[in-house]
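>>> What shape does this take:
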Amino acid sequence: MLGMCTKCGRSIMGSANGCTVLSQLYHTSCFTCCKCGVGLKNVPFYSADGQSFCEKCHLMSLPKCDTCLKPIADRVLTAVGKNYHPDCFCCVVCNSSLDNTPFTVDNSGQPHCIEDFQKKYSPRCDGCSGLIVPDENSGKATRVTILNMNFHVACYKCQDCKVLLTPVTLSSSATSTNNNNNNNADNSTRCFPLDDMLLCQKCHIKRINKLTNKANTDV
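The predicted structure follows:
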């Protein structure tokens, strides 16, 4: 007698009827996959939590990659509640790996590298046409919004004399701000829009006077 079977607890009579697996004795007929029952003697198998699995059932028990839908046998990268192979977790725009890299997701949960997310979703400045992106320190994108236009603070200027205008308040990239109600701003650098043009007080008056003189001349 070889000993007692770990699974059924009965005696194992004869070496041909038994096998030793991970320092434990089994009847050959008892050493089977805990899921499908297929015999595991002389075939590859996997052990987890004291149970043995055939290769097929082992693969079925593994987490699936959300990108390629294949089992993840090695390191599992978990992000935004989903599992990935590290090589499969990539930016949906440029396909660059996001493993150990800062990233963000859009409203549908699609991962983006920071650069492509900003290119895709950040507003553009109507002054310089550049992207208005979050500051590295604060993490907020500061902009001036007026007449359905967006500006970097440094680009918010009179369109005639190019003097820097004083914004009412500074808004984040998700907030719209009307810049015509700044009672505390110096009037000389306030924005005085005229026919969709952004003007300082001095240039606004010049244009009004010019239009008035032209109207009087035409009459």
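>>> Please count neighbours and contacts with C-alpha atoms only from this point.
Noted.
>>> For the closest residue to residue 5 other than its chain neighbours, give me its contacts.
Leaving aside its chain neighbours, residue 5 sits nearest to residue 26 (4.4 Å; criterion: C-alpha to C-alpha, 6 or more residues apart in numbering). Shown in contact with residue 26 (C-alpha atoms under 8 Å, 6 or more residues apart in numbering): 4-7, 12, 18-20.
>>> now, which of those sits nearest residue 64?
residue 7 (30.7 Å; C-alpha to C-alpha).
>>> other SSEs contacting the longest helix belonging to the chain?
Longest helix of the chain, by residue count under DSSP state H: helix 201-218. Helices and strands in packing contact with helix 201-218 are not found; criterion 3 or more C-alpha pairs under 8 Å, 6 or more residues apart in numbering; DSSP states H and E.
>>> Scan the contacts of residue 26 and report the most crowded one.
residue 18 (23 neighbours; other C-alpha atoms under 10 Å).
>>> Before we compare anything, build this one as well:
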Amino acid sequence: MQKKLMCAGCKRPLDKKYIKALGKVWHLEHFKCAKCSKTLSTQTFFERNGLAYCKNDYLNLFCHKCSKCDEYITQEIVKAIGKFWHVSCFTCTTCNKPIQPPYFFEKEGKPYCNDDYAKNFAPICKACGQYIFEDYLKVLGGTWHTNCFTCKDCKQPIKKNIS
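Have a look, this model is predicted:
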């Protein structure tokens, strides 16, 4: 005698029409979203920790929204500046070119590539004329790399904590 298949939802024997999902069998009407209880037998579902979810609930419960396009992120994700981004949406605020973390600068919660950050925000060293991205000194009406602020006579860097 063949053992009857039992519905994972109601624990009763299955009739002719049933669905096999998540390693179990279900009456069509008993395979439901774990959150909203919508029947999932005729639509795409998503699994998380052995439970089935409709698309809307899965996205709302488990996916972040992209900071740039406001769409849900279901693939690879970039977490930067305390926000979440699609890889393709993590671009420079000025030129819109893709940025590869960790090689970017942040200003007021927005990402910038090296070139645009320099052009828009970085001070220029009075001695060498290059953009300054790290520690610097603001003295004598100018901005200086710490190693570029040197003694006029001996050419040694002047340390900011020396009087």
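>>> Which of the contacts of residue 26 of structure 1 are still contacts in structure 2?
Mapped onto structure 2 and checked by both residues aligned by TM-score structural alignment, their matches' C-alpha atoms under 8 Å, these keep the contacts 4-7, 18-20.
>>> Could you pull out the helices in structure 1 for me?
55-61, 114-121, 201-218.
>>> Now tabulate these in TSV and tack on distance to residue 84 of structure 1.
Output for the helices of structure 1, formatted as TSV (distance: least, C-alpha to C-alpha, whole Å):
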stretch	distance to residue 84 of structure 1
helix 55-61	15
helix 114-121	19
helix 201-218	58
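>>> could you redo those as CSV and give each row mean neighbour count?
Converted to CSV, these look like this (neighbours: other C-alpha atoms under 10 Å):
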stretch, mean neighbour count
helix 55-61, 15
helix 114-121, 15
helix 201-218, 13
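>>> Just tell me which of those ends up closest to residue 103 of structure 1.
Going by C-alpha to C-alpha, the one of the helices of structure 1 nearest residue 103 of structure 1 is helix 114-121, 5.4 Å.
>>> Mean per-residue distance, the closest one versus structure 2.
Once fitted to structure 2, helix 114-121 of structure 1 is off its aligned match by 2.1 Å on average (mean C-alpha distance after the TM-score superposition for structure 1).
>>> and that helix, how far out from the chain's middle?
10 Å (C-alpha atoms, centre = their mean, to the nearest Å).
>>> what packs against that helix?
So helix 114-121 of structure 1, by 3+ C-alpha pairs under 8 Å, 6+ apart, packs with strand 103-105.
>>> switch to 6 Å and redo it
Helix 114-121 of structure 1 sits against no helix or strand, with contacts defined as 3 or more C-alpha pairs under 6 Å, 6 or more residues apart in numbering; DSSP states H and E.
>>> so that helix matches what in structure 2?
Under TM-score structural alignment, helix 114-121 of structure 1 corresponds to residues 114-121 of structure 2.
>>> picking that back up, turn the contacts of residue 26 of structure 1 into CSV, columns for distance to residue 92 of structure 1.
Output for those, formatted as CSV (distance: C-alpha to C-alpha, whole Å):
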residue, distance to residue 92 of structure 1
4, 57
5, 53
6, 51
7, 49
12, 58
18, 53
19, 51
20, 49
